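S.K.: following is a predicted model, sequence given first.
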Amino acid sequence: MNAQPVATVTASAATAKPIEGRGTWALAWSRLRHDRVAMISLVVILLIVVVAIAAPLVAHVTGHPPNEQYRDIGLSPEGLPRAPNSTFWLGTDDLGRDILVRIAYGARVSLLVGVVATGLTVVIGVLVGLAAGYVGGWLDTVLARIVDVVLSVPFLLVAIALVSVTGPSMTVTVLVIGFFSWASVARIVRGQVLSIREREYVEAARSLGAGSIRIMFVDVLPNVLAPVIVYTTLLVPVVIVTQATLSFLGLGLPPPTADWGGMISSAQNYYTTAWWFVVFPGAALLITTLAFNLFGDGVRDAFDPRFSQQLRR
């Protein structure tokens, strides 16, 4: 009487798919894919990247180079910027240049500085944090004091001093931002390394004769990448805003380079008579930083969903 049910259960068990384990990265990607805000933000970021790459195409379609001054058709008889029209879709600036084209080229500058400066920051911070956390001892003490010194130096004063000596340039901007940002990454990495350097798999690697360099980069580093990635996604918008701030203060890229901070600075005296001059570059900066921040929040929640649950309580 019970043979048939037992056979059925045995056959079902045999044909059932085995339960597959999912690693941290797979779970994080699954959570991120189901986060609508993060995915929409990622689409916006990709669109901004496309606009930056296609900046020469935008200039070709409009027929307006980014630094060309159209004083006859780009300025009113009173010498004021032109409002958005069929010739200048987003209007012109105080020199008669096409704002749409300059915003597209400004996206190139912001993304390039954001990615390069963030990459420099993360590389330096990870190397210093790994060395300090894993080696420890006097090296940890020395590096910790260096981190404290870097974090205590007034950023704007040093930036002004460097620019006054070397002149404004993209290289100086990237180096200044990278130099003053790596210390925070180093602290995060050092704390993570201190918590895992005595774990079993690290001790096993030591007992097998692995060198310190191999252990740091093969056994330790992959286990601290998650917080580094989260911090990196949240650091990019900070770097973009910092670059725009330096340009706004005249410490960024030299004119006539198109960048959003410089455009907003030039529009200070025209916000009552030419609203488009300040609104469109400001909106581009706001949308870009907001998209990166929202995506960074999604990445953080994907790796640590408990954090977002605590915020809701």
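M.R.: Here it is on my side, so go on. Numbers count the residues shown, from 1 in each chain.

S.K.: drop to CA atoms for contacts and neighbour counts, all remaining ones
M.R.: Noted.

S.K.: and the helices in this structure, which stretches?
M.R.: Taking DSSP state H as the test, the helices found in the chain are 3-15, 24-33, 36-53, 55-62, 99-135, 137-152, 155-166, 170-196, 200-207, 212-214, 225-248, 260-266, 275-303, 305-312.

S.K.: will you turn those into a markdown table that also has mean neighbour count?
M.R.: Converted to a markdown table, those look like this (neighbours: other Cα atoms under 10 Å):
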| stretch | mean neighbour count |
| --- | --- |
| helix 3-15 | 10 |
| helix 24-33 | 15 |
| helix 36-53 | 17 |
| helix 55-62 | 16 |
| helix 99-135 | 23 |
| helix 137-152 | 15 |
| helix 155-166 | 14 |
| helix 170-196 | 21 |
| helix 200-207 | 13 |
| helix 212-214 | 14 |
| helix 225-248 | 21 |
| helix 260-266 | 23 |
| helix 275-303 | 21 |
| helix 305-312 | 10 |
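
S.K.: not counting sequence-adjacent ones, nearest residue to Ala132?
M.R.: Closest residue to Ala132 apart from its sequence neighbours, by Cα to Cα, 6 or more residues apart in numbering: Asp140 at 4.2 Å.

S.K.: which residues touch the residue nearest the centre of the chain?
M.R.: Per Cα atoms, centre = their mean, the C-alpha nearest to the average position across the chain is that of Val236, at 1.8 Å. Residues near Val236 by Cα atoms under 8 Å, 6 or more residues apart in numbering: 114-115, 118, 292.

S.K.: presented hereafter is structure B, for comparison with structure A:
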Amino acid sequence: MTVVEEEHPTVPLWRQGLRVFAENRLALVGAGMFVLLAALSFLGPLFYHTDQVHTDLTAVNLPAGSPGHPLGTDGVGYDQLGRLMLGGQTSIIVGLAAGVLATAVGTIWGAVAGFAGGWVDSAMMRVVDAMMSIPALFLFMLLAAIVTPSVPMLIFIIGAFAWLGPARLVRGEALSLRSREYVQAMRAMGGTGGRAVRSHIVPNAIGTVIVNATFQIADAILYVAYLSFLGLGVPPPAANWGGMLSDGLADTYSGHWWLLYPPGIAIILIVLAFNFIGDGLRDAFEVRLRRR
């Protein structure tokens, strides 16, 4: 009797990853939270028109629920809901761009150092150790005081120093991965170090890279808040959630709670969103969790 083997079609890896991501309920919640915050920030001003350039001293510190001002106004008359939308644009753009920049630089640096080993690894990691010995916030403050803060400058400043953590993490992964059989087999067949880093080291460290990227984005948003609190953020009439939070802290003792809670809640939600998304992406990209 002839046994006919049932053929199972191979599921594309991207579809497997999407299925694993969809099975993570917290990841879907995080994605939904980010979509809502991004829609509020970038699409909201198209439907809710406010003047975020000129101050209105006749409408200062109006409470939440005032006619025409659902979240009230701040100390110079800006509509708080419109300010929240404008601030979200700056915070999200700087956070995403600086986090991606820092993760990309750190991934390349750490992968090359860990795969090369020897004196190359020692020299590259001494650079990282030397830069990490200087408090990052101090460097950000110094550079922000020297140059005029702007969105592109904040992205460059934060990304230029936030890559040190990802570099150390990826370097540890590379040290472990470079001794694997498939990497050794590729090198034995004449494969170059660059191909090994590009095709094996970085893809197999993607879980670490993705999870760390979420923290980098959250940290970038918080660094913008720190700089804004010290008066070194993007100058008015531009806004960001961190600057709004610092302004709200100054007015909290006067009972103006609507200046503090909306930006604070927005920061908490977007940080949680990126952490949830990062956990889902880690599972989706992790090779050993892909269903064959």
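M.R.: Received it, and whenever you're ready, just let me know what you need. Just so it is clear, the structure is predicted and the values come from calculations on it, not from any experiment.

S.K.: tell me how the two chains score on TM-score.
M.R.: Remark: TM-score between the superposed chains equals 0.87 [TM-score structural alignment, normalised by the length of structure 2]; 287 aligned residues with a Cα RMSD of 2.6 Å.

S.K.: follow-up on the earlier one: can you find the partner of the residue nearest to the centre of structure 1 in structure 2?
M.R.: Here Val236 of structure 1 is matched to Ile217 in structure 2, going by TM-score structural alignment.

S.K.: follow-up on the earlier one: between the contacts of Val236 of structure 1, which is nearest Thr8 of structure 1?
M.R.: Nearest to Thr8 of structure 1 among those: Phe292, at 53.5 Å, using Cα to Cα.

S.K.: distance of the counterpart of the closest one in structure 2 relative to Gly242 of structure 2?
M.R.: Using TM-score structural alignment as the criterion, Phe292 of structure 1 maps onto Phe274 of structure 2. Computed as Cα to Cα, to the nearest Å, the Phe274 of structure 2 to Gly242 of structure 2 distance reads 17 Å.

S.K.: and Thr10 of structure 2, by the same measure?
M.R.: Counting by Cα to Cα, the gap from Thr10 of structure 2 to Gly242 of structure 2 is 48 Å.

S.K.: Leu230 of structure 2 too?
M.R.: From Leu230 of structure 2 across to Gly242 of structure 2, the span is 10 Å (Cα to Cα).

S.K.: same question for Arg83 of structure 2.
M.R.: 12 Å.

S.K.: now for the counterpart of Val197 of structure 2 in structure 1: which residues touch it?
M.R.: Aligning on TM-score structural alignment places Val197 of structure 2 opposite Met216 in structure 1. Applying Cα under 8 Å, 6+ apart to Met216 of structure 1 gives the contacts 130, 134.

S.K.: any figure for the gap between Met216 of structure 1 and Tyr231 of structure 1?
M.R.: Relative to Tyr231 of structure 1, Met216 of structure 1 is positioned 20 Å away (Cα to Cα).

S.K.: and if you look at Ile53 of structure 1?
M.R.: From Ile53 of structure 1 to Tyr231 of structure 1 the distance is 26 Å (Cα to Cα).

S.K.: again with Thr273 of structure 1
M.R.: Distance, Thr273 of structure 1 to Tyr231 of structure 1, using Cα to Cα: 41 Å.

S.K.: also His60 of structure 1?
M.R.: As judged by Cα to Cα, His60 of structure 1 and Tyr231 of structure 1 stand 38 Å apart.

S.K.: kindly report the same for Pro305 of structure 1.
M.R.: Distance of Pro305 of structure 1 to Tyr231 of structure 1, given as Cα to Cα: 15 Å.

S.K.: now swap in Thr24 of structure 1 and tell me
M.R.: Remark: distance between Thr24 of structure 1 and Tyr231 of structure 1 (Cα to Cα) = 17 Å.

S.K.: isn't Val183 of structure 2 right up against His200?
M.R.: Yes: with contact defined as Cα atoms under 8 Å, Val183 of structure 2 counts as touching His200 (6.9 Å).

S.K.: ok, Leu42 of structure 1 touching Gly296?
M.R.: No: the pair Leu42 of structure 1 / Gly296 is not scored as a contact, 9.6 Å apart, by Cα under 8 Å.

S.K.: pretty sure Met33 of structure 2 contacts Ile267?
M.R.: No: at 11.5 Å, Met33 of structure 2 does not count as touching Ile267 under the criterion of Cα under 8 Å.

S.K.: now for the match of Phe292 of structure 1: which residues touch it?
M.R.: 30-31, 34, 214-215, 217-218.

S.K.: would TSV of those residues with distance to Thr103 of structure 2 be doable?
M.R.: Shown next, in TSV, are these (distance: Cα to Cα, whole Å):
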residue	distance to Thr103 of structure 2
Gly30	20
Ala31	20
Phe34	20
Thr214	9
Phe215	10
Ile217	9
Ala218	12
